[in-house]
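# give me coordinates for this.
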Amino acid sequence: MQYDVVIAGAGPVGLFLAAELAQGGAQVLVLEHAAVADTPLKRLPFGLRGLTAPTLEALDRRGLPQALAATQVRMPAKGAPPPGTAHWLAQARPLGGHFAGIPFALDRVDSGRWPYRLPGPAATQVPVELAALEVVLAERAQSLGVRIMRGTAVEDLQPQADHVRVDAGGQRFTGRWLVGCDGGRSTVRKRAGVAFVGTAPEFTGHSLGVTLEDPTVLTPGRQYTDHGMCNFNPPGTLALADFDGGAGHRQPLDRDTAEALLRRVSGRDVRVRELHLATTWTDAARQAERYRHGRVLLAGDAAHVHSPLGGQGLNLGLGDAMNLGWKLAAVLRGEAGEALLDSYHAERHPIGAQVLDWSRAQVALMRPGAGSRALAAVMADLLDTTGGATYMAERVWGISQQLPLGGAHPLVGRSAPDFVSADGLRMGELLRAGRAVYWVFDAGSPLCGVLDAWQPQVQCIIRQPIDGMGLAALLVRPDGIVAWAADTGEAAGDVREAASRWFRSAA
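Have a look, this model is predicted:
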């Protein structure tokens, strides 16, 4: 059977993309090498992830807030984190996040500095369990008709003029398009011949679940040492950064080697009674030179890898899926030309590059040495100011994210504010149809009716919002990004030209 799209990888990015495409009318097959979805690394404490504003808005815009609530990690009484999770979650002051382990307080963040954001049901940050999130996304994808084949690893691919042949699990599949969401060691990326460029690792990260002879030997929280960093969350969850140039990555660990590693990095006389779980990672920061190669596209870790510092990777990948999904679906329906897919690389590659640099900057603060400790102390002072905490929140929560769409209005390229009309019409709910929204705020405006020829691709709405932020109208893409906006009393500009950039007129 030929599918519209074959996706390699049934992680959160592949599943979310599959649902986006299926909602747009595509027949989608997802191939996943792992036979079983759930693993201990996807459950707490190792499976703790933080979703930020762009991701939470995307999930709301696809009708998943209630399902998302079921995945949320609930903090026990008095703000204590679940056993074994990040120590900075247990601080006395409510915290908004961290940079290289340096926290910033929520009460220092001044949201009044964000003029193009309105209150809405989507929060700025939510802790979730990865395993639970994947269940929600898989259920949504399958409810839309997506076929998921587990235990079927992609082995090879042969791009053709109008399709891609994919060999996986001893079978051959055909898709008009192939998307690699198959991780940092992506077979799709390698077989497509896309270069993966960037910087080599400085350290090996180790996540360990252990039983210690005497847990009091280690100090809870993050400690910097002559060899790297030891983050201890009692009674037996550890994250180590060993500045060995990445030599320890994917090397097997038994109890004895884990104990030797822990003693060396921590500098303490610690004894490991049992080793329950161990995995490694590095701070290598690499990015695909291009996210599209003919009929092969890349998203998530297949397109970019970096250290998990700051929890940006999952959000970055889901942002890829939200950006690519509606575009590829529109191409498949014949409502847009293939050139639209080039905008996927143009918009998402720079954001990926920014996150890679964000990761590298954190590594610089973690390096062993007096200079790094002094620089970290300066950063801690900055993050304890309103300006520093607000800037950090903008970056960590994705509030400042803006695509380079070239519009004259400062709202263009940003996530659409969640406008609400007096009769309860809400922007986030309008976007659940997976179509663009053209919202005119005044029934007497000459902007009314100018995009009628673009229906049904574009929903045309005429309502006065409760808070219009001084706008006359705006055009919002299916992914929730503002494509055009005009202020009240100012020149409207050519909204037709803006619409024709993304959609084909039915006229």
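
# hey, let's count contacts and neighbours off CA atoms from now on
Noted.

# now do the helices in the stretch 1-150 of the chain.
Listed in chain order, the helices of the stretch 1-150 of the chain (DSSP state H, counting those that start in this stretch) span 12-23, 53-60, 65-71, 130-143.

# and I399, helix, strand or coil?
What DSSP: H, G, I helix; E, B strand; the rest coil gives for I399 is coil.

# what sits against R191?
Applying C-alpha atoms under 8 Å, 6 or more residues apart in numbering, we find R191 in contact with D156, L157.

# C-terminal to the longest helix belonging to the chain, what's the next element?
For the chain, the helix reaching the highest residue count under DSSP state H is reported as helix 342-366. Counting by DSSP states H and E, the next helix or strand C-terminal to helix 342-366 is helix 370-383.

# can you name every helix or strand that the helix or strand following that next one contacts?
From helix 370-383 onward toward the C-terminus, using DSSP H and E, the following helix or strand is helix 386-396. In terms of contacts (3 or more C-alpha pairs under 8 Å, 6 or more residues apart in numbering; DSSP states H and E), helix 386-396 is packed against strand 95-99, strand 102-105, helix 370-383.

# could you also give me the structure for this second sequence? I'd like to compare it with the first:
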Amino acid sequence: MPRDVIVVGAGPVGLMLAGELTLGGADVVVYERLAAPARESRGASLTKRTAECFDQRGLLGGLGPTEPADAHFGGVPIDLAPLAEDHHGRRGVPQFRTERMLEEWVTGLGAEIRRGQEVTAFEETDEAVRVLAAGPDGPAEESAAYLVGCDGGRSSVRKLAGIGFPGSEGRRGFLSADVTGIETRKRRIGENLPGGSMIMAMDLENGVTRIVVHEAGMAPHDRASLTYTDLADAWQRLTGESLHHGECRWLGCFTDASRSAAVYRRGRVLLAGDSAHIQPPAMAQGLSVGVQDAVNLGWKLAATVRGWAPEGLIDTYDAERRPVGEQLARNARAAIELRLTGEDMDPVREIMGELVRHEGPAGHLAGMVSNLGVRYELGKGEHPLLGLRMPPGRELTLTDGTVTPVAGLLRTGHGLLITTDPALARLAEGLEDRLDIVTGTWNQAYEPGLDAVLIRPDGYVAWTSPGTTDELTGTLARWFGTAQRS
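The predicted model follows:
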């Protein structure tokens, strides 16, 4: 029997997707090119929304200690304190720790991870995708209803599918390393230097410091010939400090290229994470936005393979997430130009600094950086929550007296109908295998009021009462299909 889904790539995005699919009842296998989990800490920060996504599934505590991350856009600090809602992300989260947490979750749910398996080709038919892979025991093949590429910016799946990857070429080069045995002033959001240079230094864990260097005029590097001395020399030229005595735990390089795939789905092949969009990691967005891709796609693809998805549900993945990837590429280009253009950009930086002292502009930029500003077209209405994520910390008192935050009600990966009116719950009868129905009262008053709310499995608000023009029955059918009536 063919699998339901083959996921290619066991990074944070592929693992998150495998978990979401398995929660939704799909049979999933993950193919990973590397023979063993990486110990690199490439991604070291999470946006606020991604931390919330982990919290929705009860995973956030598994990351271990973290601390609030400062916000900025292109090096212009954003003061988050005056905002009505907390937009702080989390920093000090080495990527290997995120992957370890997710792997434990995914395998605990029953998904299989096959390491040392590199996808070399696939063939799509009307019914399935036949995937060919090379591994330690030689060639292998397996079929699945769908194939999802979560295999990074150089995605083999994207290239084999013939999906275009338009965007800007990398013109600037950056060096990055994780180093122990050094002491330097921390520059957590980076520090601009004269002429368009930039340096960054932030703590990870166990005495490891993440160092990033861009020296004005620095072109993209050849990864194969890169040495730690290259980075240490550049740092010393820019700061006068020597890091040459440090022990380099990991060394990498990147460019300012920003791209977004032409489509996120072609037939039975889909893309998520860096396979679908890349941008300079200096914005700490790539891993986070990729995890949110997985949370958006997982329940929709699981519903499709299980057979209850309403028509067109899987197409909403591209419709909702591709604009986010395109905006991310645009934002990254703008932020890099703002940060690295040199003194010619100083007047713009001054104006940006003035603007973010006002709550409106600061809130807009903070929403982009935190991803709390992501809004989908989910229905007609005036309620300010419609299309946004439901604030997961909002608490309810259930009819049995239990007090719980909304995040605690999303652990199952199901949709969620919260209502203060038990009679309204009857409209969702027969959907209990994919929708949890909860009756209770809000511990904090909403303004405007919120007597009932329909929340998708990814945490986004699809319907409210009052405030939504669409009928609940039609919205339920749009996202959760036909009820199973006995």
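
# pull out the buried residues from the longest strand along structure 2.
Selection of the longest strand in structure 2 by residue count, based on DSSP state E, yields strand 138-149. Across strand 138-149 of structure 2, burial judged by 16 or more other C-alpha atoms under 10 Å covers S143, A144, A145, Y146, L147, V148, G149.

# reformat these as CSV; add distance to R115 of structure 2.
Listed next are the buried residues of strand 138-149 of structure 2 as CSV, based on distance: C-alpha to C-alpha, whole Å:
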residue, distance to R115 of structure 2
S143, 17
A144, 18
A145, 21
Y146, 19
L147, 17
V148, 16
G149, 15
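
# nearest to S168 of structure 2 among these?
Each of those was scored against S168 of structure 2 by C-alpha to C-alpha, and G149 proved nearest at 21.6 Å.

# show me the contacts for whatever residue of structure 1 lines up with P281 of structure 2.
In structure 1, P281 of structure 2 lines up with P308, judged by TM-score structural alignment. P308 of structure 1 makes contacts with D283, S359, as judged by C-alpha under 8 Å, 6+ apart.

# doesn't P308 of structure 1 belong to a helix?
No. According to three-state DSSP, P308 of structure 1 belongs to no helix; its state is coil.

# what about the alignment partner in structure 1 of I336 of structure 2, how many residues nearby?
The alignment partner of I336 of structure 2 in structure 1, by TM-score structural alignment, is V363. A total of 20 residues lie near V363 of structure 1 under the criterion other C-alpha atoms under 10 Å.

# touching, V363 of structure 1 and A100? I think so.
Yes. Applying C-alpha atoms under 8 Å, one finds V363 of structure 1 in contact with A100, separated by 7.1 Å.

# before we move on, back to that, run the angle between the longest strand of structure 2 and helix 12-23 for me.
Angle, strand 138-149 of structure 2 to helix 12-23, by axes from the mean of the first three to the mean of the last three C-alpha atoms, to 10 degrees: 80 degrees.

# after strand 138-149 of structure 2 comes which helix or strand?
In N-to-C order, the element after strand 138-149 of structure 2 by DSSP H and E is helix 156-161.

# give me the mean deviation of that following helix from structure 1.
Average distance between helix 156-161 of structure 2 and its aligned residues in structure 1, after superposition and using mean C-alpha distance after the TM-score superposition for structure 1, equals 0.3 Å.

# how much does the helix or strand just after that helix stray from structure 1?
Per DSSP H and E, the first helix or strand lying C-terminal to helix 156-161 of structure 2 is strand 167-168. Following the fit onto structure 1, the mean deviation recorded for strand 167-168 of structure 2 is 1.0 Å by mean C-alpha distance after the TM-score superposition for structure 1.

# give me the residues contacting the helix or strand that strand 167-168 of structure 2 is followed by.
Using DSSP H and E, the helix or strand that follows strand 167-168 of structure 2 in sequence is strand 173-180. The contact list for strand 173-180 of structure 2 (C-alpha under 8 Å, 6+ apart) reads 41, 207-215, 218-221, 228, 231, 246-256.

# quick one: buried ones out of those?
Neighbour counting over the contacts of strand 173-180 of structure 2 (16+ other C-alpha under 10 Å) leaves 41, 208-215, 218, 220-221, 228, 231, 246, 248-249, 251-256 as the buried ones.

# and the residues you listed, which of them are in helices?
Among these, the ones falling in helices (DSSP H) are Y228, L231.

# do a quick rundown of the strands in the stretch 401-507 of structure 1.
Secondary structure of the stretch 401-507 of structure 1 (DSSP state E, counting those that start in this stretch): strands at 436-440, 458-462, 471-476, 482-487.

# ok, which of those comes nearest D452 of structure 1?
Ranking the strands of the stretch 401-507 of structure 1 by proximity to D452 of structure 1 (C-alpha to C-alpha) places strand 458-462 first, at 7.0 Å.

# equivalent range in structure 2 for the closest one?
So strand 458-462 of structure 1 sits over residues 435-439 in structure 2, by TM-score structural alignment.

# who touches the matching stretch?
With C-alpha under 8 Å, 6+ apart, stretch 435-439 of structure 2 has contacts from 398-399, 414-422, 425, 428, 480.

# counterpart of G101 of structure 1 over in structure 2?
G101 of structure 1 maps onto G75 in structure 2, by TM-score structural alignment.

# show me what contacts its match?
So G75 of structure 2 contacts I189, G190, E191, N192, A335, L338, R339 (C-alpha under 8 Å, 6+ apart).

# need the counterpart of L34 of structure 2 in structure 1.
Correspondence of L34 of structure 2 to structure 1, assessed by TM-score structural alignment: A34.

# over to G167 of structure 2?
Under the alignment (TM-score structural alignment), G167 of structure 2 pairs with G198 of structure 1.
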